[in-house]
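Enquirer: quick check, what structure comes out for this input:
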Amino acid sequence: MEDLINIERESLKESSIHSLDGRVKLIITFIIIVFAVATQSITTLILMEIYLILLIFLSNVSPSYAIKRLILILPFGGFIALFQPFIRPGDVIWAGPFGFDITLQGIIFGALLLGKVTVSVTAVILLSSTTSMQELVGSARRIGVPSDFAMLLNLTVRYLFFFYDELERIRNAQKTRCFDIWNKNVPYRWRLRKVGETIAMMFLRAYEQGERVYLSMLSRGYTPESRMYTAASKIGRREVLFVAANIMILAVLHVMQTSLPVMK
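Expert: Model (predicted):
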């Protein structure tokens, strides 16, 4: 929950990147991720990562905050890249015990996979750190995301903090009854049962809250044909220049990748 608060805090800062239209940032992030996944050049991925880091500095996002989020998310993809030198066939450069050989092609593919994951995660961090959750939902709706999906996202964002408060109340009630999940003197089976009861209680409260919200929506005229209101916004000159600059940079990187095979 503290991470969610930090994300919202960073997204409310003021900078040239923060003030851009959310649709532009959402589309550019998608283009960067697709380009990173499609590229086969480690040098290109390094240059893209440097460019994204430069944008993070220009957006006034805390470097320690961005690095912390990158370190927390990166192991999910880095774990897969770590095993590529051992499982990918190719030229063996080190013969290990039990058949765990390290191949040159595996090292190259692992480094390439790690670079793709790093660039993609950094792009998402930049997007989420410069765009609030509500603006992301509104931007997704304006670029054509189905209204039902956008409404679900909007309700999720709106009640995410509410359910965290519910969980905190349950945990405080448990603490007043001397329940500590990390207490080794308490039987493991009893602790596991209490955790299960907490999860079940959260599901029940979520269901009850959903019923109350749905009934209140019906009382205000909601029907399956209703559409979520989205404020109109215009794409300005700054947004056009930002899109053009990003496309030009990606085009240059693509030309470098295809014309300089020695960099691959």
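
Enquirer: alpha carbons only for contacts and neighbour counts from here, please
Expert: Fine.

Enquirer: ok, which stretches of the stretch 151-264 of the chain are helices?
Expert: Assigned by DSSP state H, counting those that start in this stretch, the helices in the stretch 151-264 of the chain fall at 188-219, 237-259.

Enquirer: out of the ones you listed, which gets nearest to residue 126?
Expert: The closest of those to residue 126 is helix 237-259. By CA to CA, the value is 14.1 Å.

Enquirer: buried ones in that closest one, by neighbour count?
Expert: 239, 242-243, 250, 253-254, 256-257 (16 or more other CA atoms under 10 Å).

Enquirer: who's in contact with that helix?
Expert: 20-21, 24, 28, 32, 35, 40-41, 44, 263-264 (CA atoms under 8 Å, 6 or more residues apart in numbering).

Enquirer: which of the residues you listed tops the neighbour count?
Expert: For the contacts of helix 237-259, counting by other CA atoms under 10 Å, the largest number of neighbours falls to residue 41: 23 neighbours.

Enquirer: isn't that residue up against residue 264?
Expert: Yes: if you go by CA atoms under 8 Å, residue 41 and residue 264 touch, sitting 4.5 Å apart.

Enquirer: nearest to residue 52, of the buried residues of helix 237-259?
Expert: The nearest member of those to residue 52, counting by CA to CA, is residue 250 at 11.9 Å.

Enquirer: quick one: the strands in the stretch 51-200 of the chain?
Expert: Secondary structure of the stretch 51-200 of the chain by DSSP state E, counting those that start in this stretch: the strands cover 92-94, 102-103.

Enquirer: and this one, so I can compare the two:
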Amino acid sequence: MSAIVSHRLHLPGTSPVHRVPAEVKIVCAVVAVFAVVATPREMFWPFAVYAAGVIVAWRSARIGLRWIAPRLLIELPFVVLAILLPFAAGEPRTTVLGLSLSTTGLYAAWGIIAKGTIGVAISLTVAATTSIRELPGGLSRLHVPAMIVVIVVLMLRYVDVIADEAARMRLARISRGDDPRTIRQIGATARGVGNLFLRSYERGERVHLAMLSRGFTGVITEYGAEPATPRQWVLGIVPAVAAICVCACALVVR
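Expert: Here you go, the predicted model:
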């Protein structure tokens, strides 16, 4: 099961970024994302610095653009929304390529695209360099409640199982002469979604019973991972400190 998730989200490797303990990467990512979000959207140069830092992390972790680019498409719905904002927002307005666009909408669209893209890129970097086996220990050492750790880990393990189940159901419909792309099949599509929900619920019940029968007590095993040393904390948190400094500079010179 974990091999499926590793294939889609985790990129195995032995780079310095891969060797950083999971709890350090999680804290670093959260702090960096907060710094990106707090950066004024009217400032452009901080986002270029953030993007350069992400690219450096990709190079250090040996993450290729061909691997990361398709996974960045998860933010596409938000990009579409951002593109519509300059047309929908109000005054003041400016003319760009002959189009009358809202200045406030342009800044809002830029903020959504820039902050969203960098945030997703940071999250994917952590996912690419942190295996599922490392997550329980990292979250537990950060004193995250055990129930939340269980929910997160099981969600990551089985989201791909559900996606594969949906793909098999779609293939079965097509093999029986159905075309799920037509609007006439909206009823069949809705029933398929309901059927997928029921199958997922039943699978969850079976998995839970199987876990209980094997002695599950509500805590996921850490697989013997060692806590991060002070040196690893100091070195691993450097990107987050740099992001805070960039954000602070942008707020000062704003």
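
Enquirer: alignment lookup: residue 63 of the first structure to the second structure.
Expert: Matched by TM-score structural alignment, residue 63 of the first structure corresponds to residue 65 in the second structure.

Enquirer: distance of that match relative to residue 79 of the second structure?
Expert: Residue 65 of the second structure is 19 Å from residue 79 of the second structure, where distance means CA to CA, to the nearest Å.

Enquirer: neighbour count winner among those two?
Expert: The neighbour comparison of residue 65 of the second structure against residue 79 (other CA under 10 Å) goes to residue 79, with 18 against 11.

Enquirer: was I right about that one contacting residue 112?
Expert: Yes: at 7.4 Å, residue 79 of the second structure and residue 112 qualify as touching, with contact defined as CA under 8 Å.

Enquirer: who's in contact with the residue nearest the centre of the first structure?
Expert: Nearest residue to the geometric centre of the first structure (CA atoms, centre = their mean): residue 124, 5.1 Å. By CA under 8 Å, 6+ apart, the residues touching residue 124 of the first structure are residue 29.

Enquirer: please identify the deepest-packed of the strands of the stretch 51-200 of the first structure.
Expert: strand 102-103 (a mean of 22; mean count of other CA atoms under 10 Å).

Enquirer: and the helices of the stretch 151-264 of the first structure as JSON lines, adding distance to residue 174 of the first structure?
Expert: Converted to JSON lines, the helices of the stretch 151-264 of the first structure look like this (distance: least, CA to CA, whole Å):
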{"stretch": "helix 188-219", "distance to residue 174 of the first structure": "9"}
{"stretch": "helix 237-259", "distance to residue 174 of the first structure": "51"}
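
Enquirer: looking at these, which is nearest to residue 141 of the first structure?
Expert: Residue 141 of the first structure lies closest, by CA to CA, to one member of the helices of the stretch 151-264 of the first structure: helix 237-259, at 18.1 Å.

Enquirer: can you give me how far that closest one is from the chain middle?
Expert: Taking CA atoms, centre = their mean, to the nearest Å, one finds helix 237-259 of the first structure lying 23 Å from the centre of the chain it belongs to.

Enquirer: that older thread, out of the strands of the stretch 51-200 of the first structure, the one nearest residue 152 of the first structure is which?
Expert: Nearest to residue 152 of the first structure, of these and by CA to CA, is strand 102-103 at 46.4 Å.

Enquirer: just give me the mean distance for the closest one relative to the second structure.
Expert: Comparison of strand 102-103 of the first structure with the second structure after fitting gives an average deviation of 3.0 Å (mean CA distance after the TM-score superposition for the first structure).

Enquirer: same for that strand, what does it pack against?
Expert: If you count contacts as 3 or more CA pairs under 8 Å, 6 or more residues apart in numbering; DSSP states H and E, strand 102-103 of the first structure packs onto helix 84-87, strand 92-94.

Enquirer: what's the separation between the aligned partner of residue 217 of the first structure in the second structure and residue 131 of the second structure?
Expert: With TM-score structural alignment as the criterion, the equivalent of residue 217 of the first structure in the second structure is residue 211. Residue 211 of the second structure sits 21 Å away from residue 131 of the second structure, going by CA to CA.

Enquirer: the more surrounded of these two?
Expert: More crowded of residue 211 of the second structure and residue 131, by other CA under 10 Å: residue 131, with 19 against 13.

Enquirer: excluding sequence neighbours, find me the nearest residue to the more buried one.
Expert: The shortest distance from residue 131 of the second structure to any non-neighbouring residue, by CA to CA, 6 or more residues apart in numbering, is to residue 10 (5.9 Å).

Enquirer: report the secondary structure state of that neighbour.
Expert: The three-state label given to residue 10 of the second structure by DSSP: H, G, I helix; E, B strand; the rest coil is coil.

Enquirer: surely it touches residue 127?
Expert: Yes: counting by CA under 8 Å, residue 10 of the second structure does reach residue 127; the two are 5.8 Å apart.

Enquirer: thinking again about what came up before, I'd like to know which of the strands of the stretch 51-200 of the first structure is closest to residue 50 of the first structure.
Expert: Residue 50 of the first structure lies closest, by CA to CA, to one member of the strands of the stretch 51-200 of the first structure: strand 102-103, at 28.2 Å.

Enquirer: what are the contacting residues of that closest one?
Expert: Contacts for strand 102-103 of the first structure (CA under 8 Å, 6+ apart): 85-86, 88-96.

Enquirer: same thing but at 7 Å, please
Expert: 85-86, 88-95 (CA atoms under 7 Å, 6 or more residues apart in numbering).

Enquirer: now do stretch 132-141 of the second structure
Expert: With contacts defined as CA under 7 Å, 6+ apart, stretch 132-141 of the second structure is touched by 2, 22-23, 149, 220-222, 225.

Enquirer: who wins on neighbours among the residues you listed?
Expert: The residue in the contacts of stretch 132-141 of the second structure with the most neighbours, by other CA under 10 Å, is residue 22 (29 neighbours).

Enquirer: roughly how far apart are it and residue 94 of the second structure?
Expert: According to CA to CA, residue 22 of the second structure and residue 94 of the second structure sit 46 Å apart.

Enquirer: now residue 17 of the second structure: closest residue in space, sequence neighbours ignored.
Expert: For residue 17 of the second structure, the spatially nearest residue (CA to CA, 6+ apart) is residue 61, at 5.4 Å.

Enquirer: residue contacts, the one you found?
Expert: 15-18.

Enquirer: residue 111 of the first structure now?
Expert: Applying CA under 7 Å, 6+ apart, we find residue 111 of the first structure in contact with residue 81.

Enquirer: how much space separates it from residue 217 of the first structure?
Expert: Distance of residue 111 of the first structure to residue 217 of the first structure, computed by CA to CA: 51 Å.
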